[in-house]
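K.L.:
Sequence and predicted structure are below.
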Amino acid sequence: MELAEAVQVVRDELLRAAAQGAGSDIAFQVGSIQLEFTVELRKDARVRGGIKAFVVSGEIDAGAGRTQTHRVALTLDPRRATGEPLLISAEGEADASGLAGAGPL
């Protein structure tokens, strides 16, 4: 899985949580999210820039040859496109349409 796909999974799960929170009397403001991945950097002549980062599982194939893995830590601060914080909360506040890249829920 590419690093961008891993971050997209987190985005999708936040949007799903916001939709599931609709109608609740309790609201949570999503704060900073810290992610840490083990990534393998691969050189790829087909990719502009030449290097891609892939998230690796704990089950690295010993027969895959020499690879080098690195730990990458990211801190994400999810906000709506307007700059407002994302809420996982009561009905009417779970609309994710203002988030960049958000599709229909």
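P.N.:
Sure, I can see it.
K.L.:
C-alpha only now, for contacts and for neighbours.
P.N.:
Noted.
K.L.:
so who does the closest residue to residue 25 other than its chain neighbours touch?
P.N.:
Nearest non-adjacent residue to residue 25, counting by Cα to Cα, 6 or more residues apart in numbering: residue 90, 5.7 Å away. Residue 90 makes contact with 21, 22, 23, 24, 25, 26, 27 under the criterion Cα atoms under 8 Å, 6 or more residues apart in numbering.
K.L.:
Out of the residues you listed, which comes closest to residue 53?
P.N.:
Among these, residue 21 lies closest to residue 53 (Cα to Cα), at 33.3 Å.
K.L.:
so that closest one sits right up against residue 86, yeah?
P.N.:
No - in this structure, residue 21 is not within contact of residue 86 by Cα atoms under 8 Å, at 12.0 Å.
K.L.:
what about versus this one:
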Amino acid sequence: MAVELAELIGQLRAELTTAMNAGQQADLRFEVGPVELELSIVVEKSIAPGAKVRFWVVEAGADARAATATTQRIKLTLDPRKATDPTQRALISGAEVAGER
């Protein structure tokens, strides 16, 4: 399975937003600190005119195309901030889960 890097980050943003909205009235809130992603990616560039470079995030052994291409590992650190006030970190609320740090 492969997904474009921008789509993966968009899905992560949606999940964090869902978690924030689900617990806005909760007593316990968590500040979202840096989010680290370590990914295996395939870089693909088409030879067609006007083509762009695309970054595909792959699951090990799940994509035949990735198996024949050279994969790279990258590490991204994202620091979520509120769009309305970029100086504020996002807060996630909810009940404590066993083993949570």
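P.N.:
Received, thanks. Since the structure is predicted, the reported quantities are computational estimates derived from the model, not experimental observations.
K.L.:
Would you mind putting the contacts of residue 90 of structure 1 into CSV with secondary structure alongside?
P.N.:
Supplementary listing: the contacts of residue 90 of structure 1 in CSV, determined by DSSP: H, G, I helix; E, B strand; the rest coil:
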residue, secondary structure
21, coil
22, coil
23, coil
24, coil
25, coil
26, coil
27, coil
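K.L.:
Mutual contacts of residue 21 and residue 86 of structure 1, please.
P.N.:
By Cα under 8 Å, 6+ apart, no residue touches both residue 21 of structure 1 and residue 86.
K.L.:
out of those two, which sits in the more crowded spot?
P.N.:
residue 86 (24 against 21; other Cα atoms under 10 Å).
K.L.:
Structure 2: which residue goes with the more buried one?
P.N.:
Aligned counterpart of residue 86 of structure 1 in structure 2: residue 90 (TM-score structural alignment).
K.L.:
how far away is its match from residue 79 of structure 2?
P.N.:
9 Å (Cα to Cα, to the nearest Å).
K.L.:
joint contacts of the two?
P.N.:
Between them, residue 90 of structure 2 and residue 79 share the contacting residues residue 32, judged by Cα under 8 Å, 6+ apart.
K.L.:
Helix, strand, or coil at residue 75 of structure 1?
P.N.:
Residue 75 of structure 1 ends up strand, using three-state DSSP.
K.L.:
what residues are up against the aligned partner of it in structure 2?
P.N.:
If you follow residue 75 of structure 1 across to structure 2 using TM-score structural alignment, you land on residue 77. Going by Cα under 8 Å, 6+ apart, residue 77 of structure 2 touches 34, 35, 36, 37.
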